[in-house]
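[1] no sequence on hand, only this structure:
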């Protein structure tokens, strides 16, 4: 079993932290995992992504090449990081920030992630943790 996951959004939303947490959880579960990250020169406000690969077998390349899942927490991230999704992929979007979902033929779940963080926990800061759940 191999899962390739891309968590994307705007710098400052905590998606790199979420990627690290996800990879660490996989390791604690006895899986192999690798996490990489990318963000533009504007660390706060520009597009950012964390990629996590979780596998039962050796991981030979540290980048996501065939994403099973894309979490898009901003419109820019949904547009920029959905180019290699396939009909077998799943996209989860934050419905507060993503209004134009790219058509890729797979499943899409539009969830009120940031809204839930504000309403339930009192701060948008926790949206990354809600998205992991």
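    Thanks, I have the structure now. Computed from a prediction, not measured in an experiment: that's the story for all the values here. Residues are numbered from 1 along each chain as shown.

[2] can we go C-alpha only for contacts and neighbour counts from here?
    Will do.

[3] ok, residue 12 - contacts?
    Contacts here follow CA atoms under 8 Å, 6 or more residues apart in numbering; on that basis residue 12 touches 43-45.

[4] can you give me the helices for this protein?
    15-28, 75-80, 113-116, 127-132 (DSSP state H).

[5] got the contact list for the second one?
    In this case it means helix 75-80. By CA under 8 Å, 6+ apart, the surrounding residues in contact with helix 75-80 are 8-10, 47-48, 72, 93, 97-102.

[6] surely residue 113 meets residue 130?
    Yes. Contact criterion CA atoms under 8 Å: residue 113 and residue 130 qualify, at 6.5 Å.

[7] out of those two, which sits in the busier spot?
    residue 113 (23 against 16; other CA atoms under 10 Å).

[8] one more structure, for comparison:
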């Protein structure tokens, strides 16, 4: 079992933190994980991506070549990275993104990540954690409680309940999408 993931969007959306949390949860679940990141020169609004590889075996190369799962929170990140997605890969996008369904052969989850963060959790800044809940549900390799513990360990003190709600709402989004 080896999964390569790319979480993409714009700077300020917290995707690097989400990648760190995902890698930490995997390691705490006795899996191997490596996390890398890159972002544009702008602090906010520039391109941003976090890459995570999770494996039962040793990881020999830390970069994601062909993601098994691609998360896109902006149209720009979708346009740039969708071509890299594995043929049978999983695409999770915010529902505001226009998708070319003819070019994707894997599973597509177009879900209201940012809207859920705003309307159901009350803060747009937790869209990254909503996305993380969705990713955890789709992958199914790290138990929810393990992911929740990693979130609580990494988020600012006093925001644990808010972020737990965001994680739960992300998992609910995927379950509702699958119904």
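    Arrived safely. Being a predicted model, the structure only gives us computed values, none of them experimental.

[9] related to what we said a few turns ago, tell me the one of the contacts of residue 12 of structure 1 nearest residue 30 of structure 1?
    Nearest to residue 30 of structure 1 among these: residue 43, at 32.6 Å, using CA to CA.

[10] the closest one and residue 120 of structure 1, how far apart?
    Distance, residue 43 of structure 1 to residue 120 of structure 1, by CA to CA, to the nearest Å: 27 Å.

[11] what's the answer for residue 52 of structure 1, then?
    27 Å.

[12] more neighbours: those two, which one.
    residue 52 (27 against 11).

[13] quick one on the thing from earlier: can you lay out the contacts of residue 12 of structure 1 as JSON lines showing neighbour count and distance to residue 25 of structure 1?
    Conversion of the contacts of residue 12 of structure 1 to JSON lines gives the following (neighbours: other CA atoms under 10 Å; distance: CA to CA, whole Å):
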{"residue": "43", "neighbour count": "13", "distance to residue 25 of structure 1": "25"}
{"residue": "44", "neighbour count": "13", "distance to residue 25 of structure 1": "26"}
{"residue": "45", "neighbour count": "14", "distance to residue 25 of structure 1": "27"}
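
[14] ok, now which ones touch residue 81 of structure 1?
    Residues in contact with residue 81 of structure 1, defined by CA under 8 Å, 6+ apart, are 8, 70.

[15] what's the spacing between it and residue 51 of structure 1?
    Counting by CA to CA - residue 81 of structure 1 and residue 51 of structure 1 are separated by 11 Å.

[16] swap in residue 132 of structure 1?
    For residue 132 of structure 1, the distance to residue 51 of structure 1 - CA to CA - is 13 Å.

[17] ok, now residue 119 of structure 1?
    28 Å.

[18] the more surrounded of these two?
    residue 51 (26 against 10).

[19] the more buried one against residue 64, yeah?
    Yes. With contact defined as CA under 8 Å, residue 51 of structure 1 reaches residue 64; the gap is 6.3 Å.

[20] between those two, what contacts are shared?
    Common neighbours of residue 51 of structure 1 and residue 64 (CA under 8 Å, 6+ apart) are 4-6.

[21] rebuild these as a markdown table, extending it with neighbour count and distance to residue 76 of structure 1.
    Listed next are these as a markdown table, based on neighbours: other CA under 10 Å; distance: CA to CA, whole Å:
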| residue | neighbour count | distance to residue 76 of structure 1 |
| --- | --- | --- |
| 4 | 20 | 21 |
| 5 | 25 | 18 |
| 6 | 27 | 14 |
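
[22] sort out for me which of those are in strands.
    Mapping these onto strands (DSSP state E) picks out 4-6.

[23] which one of the helices of structure 1 lies closest to residue 60 of structure 1?
    Comparison of the helices of structure 1 against residue 60 of structure 1 by CA to CA identifies helix 15-28 as nearest, at 15.9 Å.

[24] go through the closest one and flag the buried ones.
    With burial defined by 16 or more other CA atoms under 10 Å, the residues of helix 15-28 of structure 1 counted as buried are 15-16, 18-20, 22-24, 26.
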